[in-house]
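J.: here are the coordinates; sequence isn't available:
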């Protein structure tokens, strides 16, 4: 986490995390006239979603804050010491977990959470000790995380503190964002609460429970109606459940709130294309085409299509572009290595087999390519190998 001073503050501090926030999910397959008749989900019995107070703190936390933070007279120092108390490795050492969306209290108890969780705990604690803290929604470079049949595009949130004399401080929870020029926007508490429900919905969707995902997203849009990303996610879940009419309604509500978001526009285009509504789909086609060319998984898929048509130069270029966008995705390196092997470019093949193995190891899968590497070394003098 970093505390980034504005105007007259002169100190800096650090820790790290990231968040599954405002996640926009994008169905990858696009085939015209493939959807059956829309079903009616209004009769579904959905699980109850409990009311959650995102910023509630118990007496144990308050006592800790009263002892260690409240007595500090200078408010800028109070912000810095609060950060150290919560996140520094010598103190509570609250860590980061990408998919763990938690309340302020749960984040403190479990000693981990994602960026929304960290921001919730910091904002709640800061307000308790007399600081004017609020959430900030931050525009960041788009990244794609691939699930079984959709992509997740994470967003980001941090915290902001007003200090005496017109000074301000941004409290950042991701090291990689500290040196970047960000474009934050104030985030009302109601939106943070809605994002909590939306993130929990995404966790349920990832585990295959679409009804819980639907229940939490309906709770999210009821909590805050003006966030387009949540409406878009609601539309995708309706689509997964076969309720294409309600999916369209949710998408259009999102579109009224934000006509420029490429992930939302992609979702709309996919729905209309799969329904055979070609005239409606055509309105979004050019923008979707531009967007998908920046999606590394789509680029990788396009490279495979080019290999099938024997356009190997284009495939090589697309694989390299996918790796440039997302170098940590080991499968991109592996696919390029296989292409080079088939072309008998063994030095290049070895280079990308090694980089695939390195990327997999860094993501906690050290044995994923061991057998394939052994097979490569034994077989590189042959004309073919089945990888």
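T.: Ah, there it is. Note that this is a predicted model, so its numbers are computed, not measured.

J.: When you work out contacts or count neighbours from here on, use the C-alpha atoms and nothing else.
T.: Fine.

J.: Identify the residue nearest residue 82 in space, chain neighbours excluded?
T.: Counting by CA to CA, 6 or more residues apart in numbering, residue 82 lies nearest to residue 69, which is 6.3 Å off, once chain neighbours are set aside.

J.: likewise residue 194?
T.: residue 220 (4.3 Å).

J.: For the stretch 201-350 of the chain, which segments are assigned as strands?
T.: Remark: strands of the stretch 201-350 of the chain are absent; assignment by DSSP state E, counting those that start in this stretch.

J.: Am I right that residue 199 is in a strand?
T.: No. Using DSSP: H, G, I helix; E, B strand; the rest coil, the assignment for residue 199 is helix, not a strand.

J.: wait, what's in contact with it?
T.: For residue 199, the set of contacting residues under the criterion of CA atoms under 8 Å, 6 or more residues apart in numbering consists of 20, 21, 22, 23, 101.

J.: Let me have these in TSV, adding distance to residue 336, neighbour count and secondary structure as columns.
T.: Listed next are the contacts of residue 199 as TSV, based on distance: CA to CA, whole Å; neighbours: other CA atoms under 10 Å; DSSP: H, G, I helix; E, B strand; the rest coil:
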residue	distance to residue 336	neighbour count	secondary structure
20	29	27	coil
21	32	27	coil
22	32	27	coil
23	29	22	coil
101	36	27	coil
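
J.: next, the one to line up against it:
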């Protein structure tokens, strides 16, 4: 997945509202292992009219003479020297002899499927075996994650899938949509959560999910199966974000383009490329990349926010207001934005406002017990014990 950068000092006041934050203060940290680079906002949900033709609304948008290959070539930044920028090939999911020897030692091939799954997991995480340590900030290939015995959710998932398949298991990758956490912008780069885990089909009638970060992943979070190619593309996008954070623009470009080449219809990876061009002072290249991203996902509202910022900086006030308005409307549709506002009100001691922010989303039957817990706490502060118990009873169904 992948996408998020921000230069807060240049974010227009009109749209400097709430930023979904998954970066730890003081540096590049990915909460769940996949970086989703955006400039300021990430909005989920669907609103009627989201697929409107923005280029028809602003006819001049289609007049820029910038092609996809222009964006992917790098010529606008490095001229003929861009021909020397060979795309990386890091062999993200290649087994090593050491991995096969490890598997032979710890996971007998005659185990039943559930026992194989448990044995592989125990061998990876147990201190007496591999003892892999989870570090959200480290994006490695499968071999490097195994050799170093550390990595984020991507590295763990690469290792587990390869070992599982070597033992004849049907293992594949899943993307978990972790809700954004809105906090004020305070960093040069802002990163949005995505998380990868593994699902294994067994021959006994049910699947098993394997996850190195169960503490941050809830059963009610939406998941979708992704291909090996997409799982690899997330590695390249993450590495591109790391290089961008360090100011290594050539490597950032190489890795971002590699992700796009692997998944040319991914809105997220085109959006990353737009962020790259925006930070390299090529605004119309960024604009082109953002509109390609919107073509593949018209509901990618982080791209709309990026466009609003881009146009504000370029002095294109009408366009900035147009995309800012769209982004704000989608934000209001996001239950987690209202949860953030309810938390703010609760911390300020305004318990009535806490309830106002939560009542609407509670009616949507959000399957997240935290909404109900916070509402119950507000009722308790107001001395309404019966209402608190009623809300807690409703939320118990989602624990």
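T.: Thanks, I have it. Keep in mind that what you see is a predicted model, and the values were worked out from it rather than measured.

J.: What lines up with the residue nearest to residue 82 of the first structure in the second structure?
T.: Across the two structures, residue 69 of the first structure finds its equivalent in residue 107 of the second structure, going by TM-score structural alignment.

J.: looking at it, that match is touching residue 119, isn't it?
T.: Yes. Residue 107 of the second structure sits in contact with residue 119 when judged by CA atoms under 8 Å, with a separation of 5.9 Å.

J.: The two: who's more crowded?
T.: A direct count of neighbours by other CA atoms under 10 Å for residue 107 of the second structure and residue 119 places residue 107 higher, at 21 against 17.

J.: the helices in the stretch 201-350 of the second structure, which residues?
T.: Residue ranges of the helices in the stretch 201-350 of the second structure, as given by DSSP state H, counting those that start in this stretch, are 228-246, 249-262, 267-279, 283-296, 301-313, 317-332, 335-347.

J.: Just send the ones you listed back as a markdown table, with distance to residue 91 of the second structure too.
T.: As requested, the helices of the stretch 201-350 of the second structure are arranged in a markdown table below (distance: least, CA to CA, whole Å):
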| stretch | distance to residue 91 of the second structure |
| --- | --- |
| helix 228-246 | 9 |
| helix 249-262 | 12 |
| helix 267-279 | 19 |
| helix 283-296 | 26 |
| helix 301-313 | 30 |
| helix 317-332 | 38 |
| helix 335-347 | 37 |
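
J.: if I look at residue 155 of the first structure, how far off is residue 180 of the first structure?
T.: Using CA to CA, to the nearest Å, residue 155 of the first structure is found at 15 Å from residue 180 of the first structure.

J.: And for residue 135 of the first structure?
T.: The gap separating residue 135 of the first structure from residue 180 of the first structure is 19 Å, by CA to CA.

J.: what span of the second structure lines up against stretch 361-371 of the first structure?
T.: When the second structure is aligned by TM-score structural alignment, stretch 361-371 of the first structure has no counterpart there.

J.: What's residue 253 of the second structure aligned with over in the first structure?
T.: Using TM-score structural alignment as the criterion, residue 253 of the second structure maps onto residue 214 of the first structure.

J.: what's the burial count for the residue nearest to its match when sequence neighbours are not counted?
T.: Of all residues not flanking residue 214 of the first structure in the chain, residue 237 sits nearest, at 6.3 Å (CA to CA, 6+ apart). Residue crowding around residue 237 of the first structure was assessed by other CA under 10 Å; the count is 24.

J.: what's near enough to touch residue 237 of the first structure?
T.: The contact partners of residue 237 of the first structure, by CA under 8 Å, 6+ apart, come to 210, 213, 214, 247.

J.: give the contact list for the third one.
T.: With contact taken as CA under 8 Å, 6+ apart, residue 214 of the first structure is in contact with 46, 201, 234, 237, 238.

J.: measure the last one to residue 282 of the first structure for me?
T.: I take that to be residue 238 of the first structure. 22 Å.

J.: helix/strand/coil for the alignment partner in the second structure of residue 93 of the first structure?
T.: The pairwise alignment with the second structure assigns residue 93 of the first structure to residue 131, based on TM-score structural alignment. Reduced to three states with three-state DSSP, the structure at residue 131 of the second structure is coil.

J.: and the gap between the residue nearest to residue 131 of the second structure when sequence neighbours are not counted and residue 104 of the second structure?
T.: Computed as CA to CA, 6+ apart, the closest residue to residue 131 of the second structure that is not its neighbour in sequence is residue 125, at 4.5 Å. When distances are taken as CA to CA, residue 125 of the second structure and residue 104 of the second structure turn out to be 16 Å apart.

J.: neighbour count winner among the two?
T.: A direct count of neighbours by other CA under 10 Å for residue 125 of the second structure and residue 104 places residue 125 higher, at 18 against 12.

J.: does that one really touch residue 119, like I thought?
T.: No. With the criterion set as CA under 8 Å, residue 125 of the second structure and residue 119 do not qualify as a contacting pair; they are 10.1 Å apart.

J.: what sits in contact with each of these two?
T.: With contacts defined as CA under 8 Å, 6+ apart, no residue is adjacent to both residue 125 of the second structure and residue 119.

J.: just to revisit the earlier point, ok, the contacts of residue 214 of the first structure in the second structure: which stay?
T.: Among those, the ones whose aligned partners also stay in contact in the second structure (both residues aligned by TM-score structural alignment, their matches' CA atoms under 8 Å) are 201, 234, 237.

J.: Run the chain-centre distance for stretch 95-104 of the second structure.
T.: Counting by CA atoms, centre = their mean, to the nearest Å, stretch 95-104 of the second structure is centred 31 Å from the centre of its parent chain.

J.: buried stuff in that stretch?
T.: Counting neighbours by 16 or more other CA atoms under 10 Å, one finds that the buried residues in stretch 95-104 of the second structure are 95, 99, 102, 103.
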